[in-house]
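Q: Can you look at this prediction? I've put the sequence above it.
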Amino acid sequence: MWIALEGVDTSGKSTQINLLKPLFTEAIFTCEPGGTPLGVQLRHAALHSALCAQTQFLLFLADRALHLEEVIKPNAHKLIFSDRSLISGLAYAPYSLKQAWELHRNTGIDCLPDMVLLLSLDLHTLKARLHAKNPDGIELKGVDFLMQVQTRLEQATTLLGVPTHTIDASKSVEQVHKMVLEKVHAHALCAV
């Protein structure tokens, strides 16, 4: 079972992944972009270089293809938690969701998570969290851009028909963790 944690930058995906690790010691934990050695380099190039949006998208597409072949597919029989997935690939794309999905499908990247946990932020919390950190290339695009991406994340899960649970990520880390665990356990019981 592949569970993807999705959300805009600063929504707490990495924090929640780190809280899950000691509880699911047999699970595979990974991320997109950067879930493979080459993916780390692709991620760095995409986030820290002055690239146009289309080039950045193609780097992330290459990373996703590699990640699926080297991490997701070989471990499909295990529980996998990923920090982002194809859902983010569509939401952050400089194309419409349908165009971005077609670009993924045309390159053979059509493997979807079994469930998405979408960590959603309100505008006030997003602004506060962005202000408190050193932004990367994506975060420098601003609050309005990230709020649009958040809407596109929701739309992408609907477009692809992926079972999705939206979690209010403006709550405390502990409250969010409790909600994440509830959804993971509920989905695992349904999958049996």
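A: Sure thing, it's come through.

Q: Please make it C-alpha for all contacts and neighbour counts, starting now.
A: Noted.

Q: Would you map the strands across the chain?
A: 2-7, 28-31, 80-83, 115-120, 164-168 (DSSP state E).

Q: what packs against the fourth one?
A: It refers to strand 115-120. Counting contacts by 3 or more CA pairs under 8 Å, 6 or more residues apart in numbering; DSSP states H and E, strand 115-120 packs against strand 2-7, helix 143-160, strand 164-168, helix 173-191.

Q: still on that earlier bit, of the strands of the chain, which stretch is the most buried?
A: When the strands of the chain are scored by mean count of other CA atoms under 10 Å, the highest mean neighbour count falls to strand 2-7 (a mean of 26).

Q: Determine how far that strand lies from the middle of the whole chain.
A: Centroid displacement of strand 2-7 relative to its chain, using CA atoms, centre = their mean, to the nearest Å, is 5 Å.

Q: Distance check, the residue positioned nearest the centre of the chain against Asp110.
A: Central residue of the chain (CA atoms, centre = their mean): Arg84, 1.7 Å from the mean position. From Arg84 across to Asp110, the span is 15 Å (CA to CA, to the nearest Å).

Q: List the residues that contact Ile17.
A: Ile17 makes contact with Leu5, Phe29, Phe81, Ser82, Asp83, according to CA atoms under 8 Å, 6 or more residues apart in numbering.

Q: for Pro163, that is, sorry about that
A: So Pro163 contacts Asp114, Met115, Val116, Thr157 (CA under 8 Å, 6+ apart).

Q: So the second one versus Ala46, what's the distance?
A: What it means is Met115. Met115 sits 26 Å away from Ala46, taking CA to CA as the criterion.

Q: Second structure for comparison follows:
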Amino acid sequence: MATNNGLFISLEGIDGSGKSTQARQLAEWFRSLGRDPVLTREPGGAPGAEDIRRLLVEGDPNRWSPETEILLFTAARRDHLESTIRPALKAGRDVITDRFADSTRVYQGATRGDLRNIVDQIHATTIGVEPDLTLILDMDPAISLSRGLARGSGEDRFEEFGLPFQQALRRGFQDLAAAEPERCHLIDADADPDRVAARIRDVVQTRL
């Protein structure tokens, strides 16, 4: 999402790869530079989107079909865009989001069926923007899955699909990084969190 105002950054990756932690650290670094970032997440990031989040991340893994998930995620994303992202960028603030459209491209578009074309068509029609920079945290799925389940957050619907699903997600994100190297940067998230944060800062610094 090219803008003359704030910088729009998304963090992506499989469940338990450390996105939330790294998003918080990145926001803290921005503040240390005198910037005023908005730290947000998907699904969620706005009142209506948070309501939809509960439908998506809680409950039985087979609660929704992939097609229904695409529509729910997109509805939440539209509210997020209208209520949080666009106003912040227009005000000159940076936006750092834990997930954006790439998660739908991988989770529903590539992993739960051959639905990428549907995801892209709906995205183009209803969202129509991309982050300026996407950081994809790449981690061993077995480690990330154990982390995610250990949290016991109650928001583990996708973790419940098991290790093969997480392995397929990893391949999907790696393919995405290879297909869009200008926007997407693959970050080794198996490293110590401080080293991961340092690598993220190095990449982001080139865009400031």
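A: Noted; the coordinates are in hand. Worth saying up front: this structure is predicted, and the values here are computed from it rather than measured.

Q: sorry, back to before: tell me which of the helices and strands packed on strand 115-120 of structure 1 is the most buried.
A: Mean neighbour count (mean count of other CA under 10 Å) peaks for strand 2-7 among those, with a mean of 26.

Q: Tell me the counterpart of Arg147 of structure 2 in structure 1.
A: Aligned counterpart of Arg147 of structure 2 in structure 1: Arg129 (TM-score structural alignment).

Q: pretty sure that match is touching Thr10, no?
A: Yes. Proximity of Arg129 of structure 1 to Thr10 meets the contact threshold set by CA atoms under 8 Å, at 6.3 Å.

Q: Which of the two has more residues huddled nearby?
A: Between Arg129 of structure 1 and Thr10, counted using other CA atoms under 10 Å, Thr10 has the larger neighbour count: 21 against 15.

Q: For the residue mapped onto the more buried one from structure 2, list the residues it contacts.
A: Residue pairing (TM-score structural alignment): Thr10 of structure 1 is matched to Gly16 of structure 2. Neighbour list for Gly16 of structure 2: Ile143, Ser144, Leu145, Ser146, Arg147, Gly148 [criterion: CA under 8 Å, 6+ apart].

Q: do that again at 10 Å, thanks
A: Neighbour list for Gly16 of structure 2: 137, 139-151, 159, 166 [criterion: CA atoms under 10 Å, 6 or more residues apart in numbering].

Q: With Ala65 of structure 1 instead?
A: So Ala65 of structure 1 contacts Gly39, Leu86, His104, Thr107, Gly108, Ile109, Asp110, Cys111 (CA under 10 Å, 6+ apart).

Q: Identify the residue of structure 2 aligned to it.
A: Under the alignment by TM-score structural alignment, Ala65 of structure 1 pairs with Arg78 in structure 2.

Q: Then Leu86 of structure 1?
A: Aligned partner of Leu86 of structure 1 by TM-score structural alignment: Ala101.

Q: buried ones in stretch 140-159 of structure 2?
A: Asp140, Pro141, Ser144, Leu145, Arg147, Gly148, Leu149, Glu155, Asp156, Arg157, Phe158, Glu159 (16 or more other CA atoms under 10 Å).

Q: same question, stretch 56-73 of structure 1
A: Buried-residue list, stretch 56-73 of structure 1, by 16+ other CA under 10 Å: 56-68, 71-72.

Q: returning to that earlier point: where do the contact lists of Arg129 and Thr10 of structure 1 overlap?
A: Leu121.

Q: ok so, going back, can I get the helices and strands packed on strand 115-120 of structure 1 in a markdown table including distance to Asn18 of structure 1?
A: Formatted as a markdown table, these follow (distance: least, CA to CA, whole Å):
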| stretch | distance to Asn18 of structure 1 |
| --- | --- |
| strand 2-7 | 12 |
| helix 143-160 | 22 |
| strand 164-168 | 17 |
| helix 173-191 | 10 |
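
Q: To Tyr92 of structure 1, which of those lies closest?
A: When those are compared by CA to CA, helix 143-160 sits nearest Tyr92 of structure 1, at 6.0 Å.

Q: And for that closest one, what's in contact with it?
A: 6-9, 86-93, 96-98, 101, 110, 112, 115-116, 118-124, 126-127, 130, 138-140, 161-166.

Q: now stretch 24-32 of structure 1
A: Stretch 24-32 of structure 1 is contacted by residues 1-5, 13-14, 17-18, 20-21, 35-36, 39-40, 43, 60, 63-64, 67-68, 71-72, 75-76, 78-86, 88-89 when judged by CA under 10 Å, 6+ apart.

Q: Repeat that for stretch 41-55 of structure 1.
A: Taking CA under 10 Å, 6+ apart as the rule, stretch 41-55 of structure 1 contacts 32-36, 39-40, 56-63, 92-95, 136-139.

Q: Go again with 7 Å.
A: For stretch 41-55 of structure 1, contacts defined as CA atoms under 7 Å, 6 or more residues apart in numbering pick out Pro33, Gly34, Gln56, Leu59, Asp63, Pro94, Asp136, Gly137, Ile138.

Q: And those residues, which is closest to Lys178 of structure 1?
A: Distance to Lys178 of structure 1, by CA to CA, is smallest for Pro33 among these, at 26.0 Å.

Q: how about the closest one, what's its match in structure 2?
A: By TM-score structural alignment, Pro33 of structure 1 lines up with Pro43.

Q: What count of nearby residues applies to its match?
A: Neighbour count for Pro43 of structure 2, taken as other CA under 10 Å: 29.
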